[in-house]
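> Here's a sequence, model it:
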Amino acid sequence: MSGTRAPAAGLREGLWRAVLDGNEYDAVGSVRAGLAGGWDEEGLLLDVVAAVQERIGVEWAADRITVAQEHAATAINERVITALVHRPAVGGPVPVHRGRVTVTCVDGEWHAFPARLVAEVLRLRGWRVDYLGAQTPTPRLVAHQHRTNSDAVLLSGSIPTQLPAAHTAITACQAVGVPVLAGGMAFGEDGRFARALGADAWAADARGAAAVLEKGLPRPTAIGQAVDGLPHLVDQEYTMVAQSRGRLVRQTLAELEKRLPAVRGYSEAQRERTAEDLGHIVDFLVTALYVDDAEVFTGFLGWTAGVLSARGVPVHPLVAGLDILAGQLRDFPRGLRLVHRGAALLGGRPAPVTLPEGVAGR
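Next up, the predicted model:
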C-alpha cells in the first residue's frame, strides 16, 4: 500500500455523504477519485466501500437513518462495486489462472453484499468466480457443482438463524467432493460455528478467503454424519422446538395480550409486527439449540434491546414475552435455560441454578 494515496477517512466520508443523499453519481465519483488518488480496486472495495456499508447497518440500528435510506444506500453501494470492477483494466483483463470457485449465500440468507465483495476480490486476483447471489437452495448449489466441479464453495451467512441450512449445504457439497470455505457473521467472529458444522475452512474477510484459497483446499474424501460434532442434537430439543414454532408464537402473543393492556390495544399491523418479532426470538432460540451456544440467543436479545432503546420502545414487553415462552418450555431443559439467560441479560428474572447443566450452551 502506497503512502502517497488519498486518505481512507476522506474517501469513506465522501462515499457516506453520497449514499446517504441517494446520489449515485457522486458515490461513483468518490471511488473514482480514490483510483486517481493511488488506490487499487481491492483496497477501495474492502477499506472504503465495505466500511461504509458497515456504517449503514450501524446507523440504521441506532435509528439515525430510516429503513428506506438503508435500502437506498445499499443499492447505491452495489452499483459502486459494479462501477469499480466493470471497467477496462490497464494493460488488459486479469488472466484467469488460479482456478474456479463458487461464491454463494446460504439458503434463506438475503444479505448478499459480503458475498459480492468476496466474489469481486477473487476475480481481481485471477479466479474464475461463479457468483450465485442470495439464498441459493442447496439442491441448486449441488447441481451447479456437478456441472462445474468447483475447486471450492465459498458459503456466506450473515444471520445465525440460517446455520442449520448452512450445515446442510456444507455436508451436501462435501458429499460431491467439493470443499467448503465458510465466512460471514453467522459463523461467529472466530469461526467457531464453521468448525462445529464441519466446514473445511473459515475466513474472517475477503482477504482471508483469498489467502485460504491460495494455499489450497484438499478435496473431501470422507463425509461424516450430519450430527458429527453436534452430539447434543440427540436430545431432540432442537427438532421439537422448531416444529412447535407456530404454536409458541401464537400462544406467547395471546398471553401477552392478556398480561399487558397496551398490547391488547395494538392495531392489526402492530399485532403482526409483534408476532414477527416473537418469531425471530423463537428462531434464534432454535438456532442456539442447534449449535448448543447460548450467545446466539443472548446476543440477538441484546441487539434487539439496543434497537428498541434507540427507538424509545420499552424493553419490558420483551422480558414478559420471554417469561411466557419459558412457561411453554418446561419440558425442554436446554431451551428453558437459554430463555432464563436471556431474561437475566435484559434485567428480568435471574436464571435458576437448579436446572441441569448437561451439555448446554456456553
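
> From here on, just use CA atoms for contacts and neighbour counts.
Noted.

> Tell me the secondary structure at the most centrally placed residue in the chain.
Geometric centre of the chain, nearest residue: residue 158, 0.7 Å, by Cα atoms, centre = their mean. What DSSP: H, G, I helix; E, B strand; the rest coil gives for residue 158 is coil.

> For it, give me its contacts.
Neighbour list for residue 158: 109, 111, 184, 185, 186, 187 [criterion: Cα atoms under 8 Å, 6 or more residues apart in numbering].

> So which residues of the stretch 251-362 of the chain form helices?
Counting by DSSP state H, counting those that start in this stretch, the stretch 251-362 of the chain has helices at residues 261-264, 268-291, 294-310, 316-328, 333-345.

> re the thing from before, ok, so of the contacts of residue 158, who is nearest residue 100?
residue 184 (20.7 Å; Cα to Cα).

> ok, the closest one touching residue 113?
No. The criterion here is Cα atoms under 8 Å, and residue 184 misses it with residue 113 at 10.5 Å.

> Alongside the first, I'd like the structure of this one:
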Amino acid sequence: MGGVLARAREELWRAVLERDDYAAGRVVDAALAAGASGEEVLLEVIARVQGKVGAAWAAGRMTVAQEHAATAVHERVIAATVHQPPARRAVAPGAAGTVTVACVDGEWHALPARILAEVLRLRGHRVDFLGAQVPTPHLIAHLHQTAPDTVALSSTLPTRLPTAHTAITAIQAIGIPVLVGGAAFGADGHRARLLGADAWAPDARAAADLLAGGMPRPDPGNARQAIDDLPHLGDQEYTMVSRSRGQLVQNILAGLERRLPAMRSYTEAQHERTAEDVAHVVDFLCAALYTDDAGLFTGFLDWTGDILEARGVSARVLDPALTLLRQELKDFPRAVTLLTEGSGVLRGRATPPTTPGTKS
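The predicted structure is shown next:
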C-alpha cells in the first residue's frame, strides 16, 4: 500500500500545481480502487501534499494565490475521498458519538479541521463541521442546541490563542470536553495544557484514536477564569498592549519612516506590506504575553526570517521595528524582555542585513 500512496502523492502534487480538479479527483479514485482507505487518502495523500504546498509557499516557490488555489483543489477533492458507499465504512455513521469540529474565531485555515471532520466521520462519528472563524458566542449557542459529546477546536495561528482560551473555558462551562489541535498549540501540545484543554492531539489520526476511548465531561461547577490558568495576566501587560495595538502599529510605522528614509519612496503595496508585518509582530508579541511563552515570539521571528530570506530580504529588517517597540513599551518589563530576546534571535542569524527599502 505504501507504493500506492506514494504514487498518489506524486500525481496529486502535479494536479495541484496545474490546478486541475479533475486530475486530482482521478488520483483519489485510483488510490481508493487500489485498496487505500479513505482515511489513508486523507492523511497520507491529501494532508501530506498540503504540507508540501505550505513548504513551497514558505520557500518562495509558490505565491499566496497559488497556495490558495492548491488548497481549494484539496477542499473539492476531499468529497471524492469521503463519499464512499456505506459498505466500505468500518463503523456505522453515528455509532461512535457526536463531535462538533470548528476553527476558533479569527482562524481561516480550515483544511486541517475539515480533514479531521472527515476522518471522524469515517470512524463512525456524527460530525458537525462548522468551518473557519467561528465566533465563540455563536459556537456556544450551537452547542446548547446540539449537545455533542465533544468539541474539537482547531487553530493554526498562535495569535488566536487568547480567543481559543475563551472558547475552551466557555465550552467547558456548559459541561462539554474540548479536544484541541493545530500548530498554534505547539508541537508537543504544551499550550493546550496551559490553556486548560481537556485533551490535545498532534494530528487527525491521533485525535480519532483519542476520541475512540471517550472523553470525560468536565464539571460546569468548576468553571475557571483566564487568571486561574495564567496568573501572570495579573500584571495587565497583555491587556494594555493588546488594547493599544492600533496606536502601536501607527507609531512604529512613523518611527520607521524617520529612521529609514527609503521608506518614503515605497509604493502603496510596499507600505501595506510593511504595515502588515509590523501588525504581525505586535500580534505575536501579544500572544506571547498572554501565554508567557518567549518561544512563541522568538519562534515567530525566526520563522519570519526564513520567509523573508527565501525572498531575498534579510531578517534584520525586522530589528528596527523591535527597537521602536521596546521604546514604546519601556514600562512593560515582560514585553521588553520578549523584544530583547527577539532582537537576539535576529542578530544570531547568519544572513547580513540588506539595504533598507529593498523589501517588496
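
> Next, the TM-score between them, please.
The pair, once superposed, lands on a TM-score of 0.93 when counted by TM-score structural alignment, normalised by the length of the second structure; 346 aligned residues with a Cα RMSD of 1.5 Å.

> in the first structure, what residue sits furthest out from the centroid?
Within the first structure, the residue lying farthest from the chain centre (Cα atoms, centre = their mean) is residue 91, at 37.4 Å.

> Mind telling me what residue 50 of the first structure corresponds to in the second structure?
Matched to the second structure by TM-score structural alignment, residue 50 of the first structure sits across from residue 47.

> Now do the SS call for its match.
Put simply, residue 47 of the second structure is helix when judged by three-state DSSP.

> how close does it sit to residue 30 of the second structure?
Using Cα to Cα, to the nearest Å, residue 47 of the second structure is found at 17 Å from residue 30 of the second structure.

> Who has more neighbours out of these two?
Using other Cα atoms under 10 Å as the criterion, residue 47 of the second structure and residue 30 rank with residue 47 on top: 19 against 13.

> show me what contacts the more buried one?
So residue 47 of the second structure contacts 112, 115 (Cα under 8 Å, 6+ apart).

> cool, and residue 198 of the first structure?
167, 170, 171, 229.

> So of those, which two are at opposite extremes in space?
Largest pairwise distance in the contacts of residue 198 of the first structure, by Cα to Cα, is 13.6 Å, between 170 and 229.

> Now the common contact residues for those two.
197, 198.

> In terms of neighbours, single out the busier of the two.
Taking neighbours as other Cα under 10 Å, residue 170 of the first structure and residue 229 compare with residue 170 leading, 27 against 14.

> quick one: stretch 275-291 of the first structure to the second structure mean distance?
Once superposed with the second structure, the aligned residues differ from stretch 275-291 of the first structure by a mean of 0.4 Å; criterion: mean Cα distance after the TM-score superposition for the first structure.

> Flag every buried residue along that stretch.
275, 278-291 (16 or more other Cα atoms under 10 Å).

> Highest neighbour count among the contacts of residue 158 of the first structure?
Neighbour max across those (other Cα under 10 Å) = residue 187, 26 neighbours.

> Not counting its neighbours along the chain, what's nearest the aligned partner of that one in the second structure?
Aligned counterpart of residue 187 of the first structure in the second structure: residue 185 (TM-score structural alignment). If the residues on either side of it in the chain are set aside, residue 185 of the second structure comes closest to residue 191, at 4.7 Å by Cα to Cα, 6 or more residues apart in numbering.

> quick one, strands of the first structure?
Using DSSP state E, the strands of the first structure run over residues 100-105, 128-133, 152-156, 180-183, 201-203.

> if we can go back for a sec, tell me who's in contact with the residue nearest to residue 185 of the second structure.
Residue 191 of the second structure makes contact with 184, 185, 291, according to Cα under 8 Å, 6+ apart.

> show me what contacts the first one?
Residue 184 of the second structure makes contact with 155, 156, 157, 158, 159, 160, 161, 191 under the criterion Cα under 8 Å, 6+ apart.

> Including distance to residue 19 of the second structure, could those residues go into CSV?
Listed next are those as CSV, based on distance: Cα to Cα, whole Å:
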residue, distance to residue 19 of the second structure
155, 26
156, 24
157, 26
158, 30
159, 31
160, 30
161, 33
191, 36
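
> Out of those residues, the closest to residue 23 of the second structure would be?
The closest of these to residue 23 of the second structure turns out to be residue 156 (Cα to Cα; 28.7 Å).
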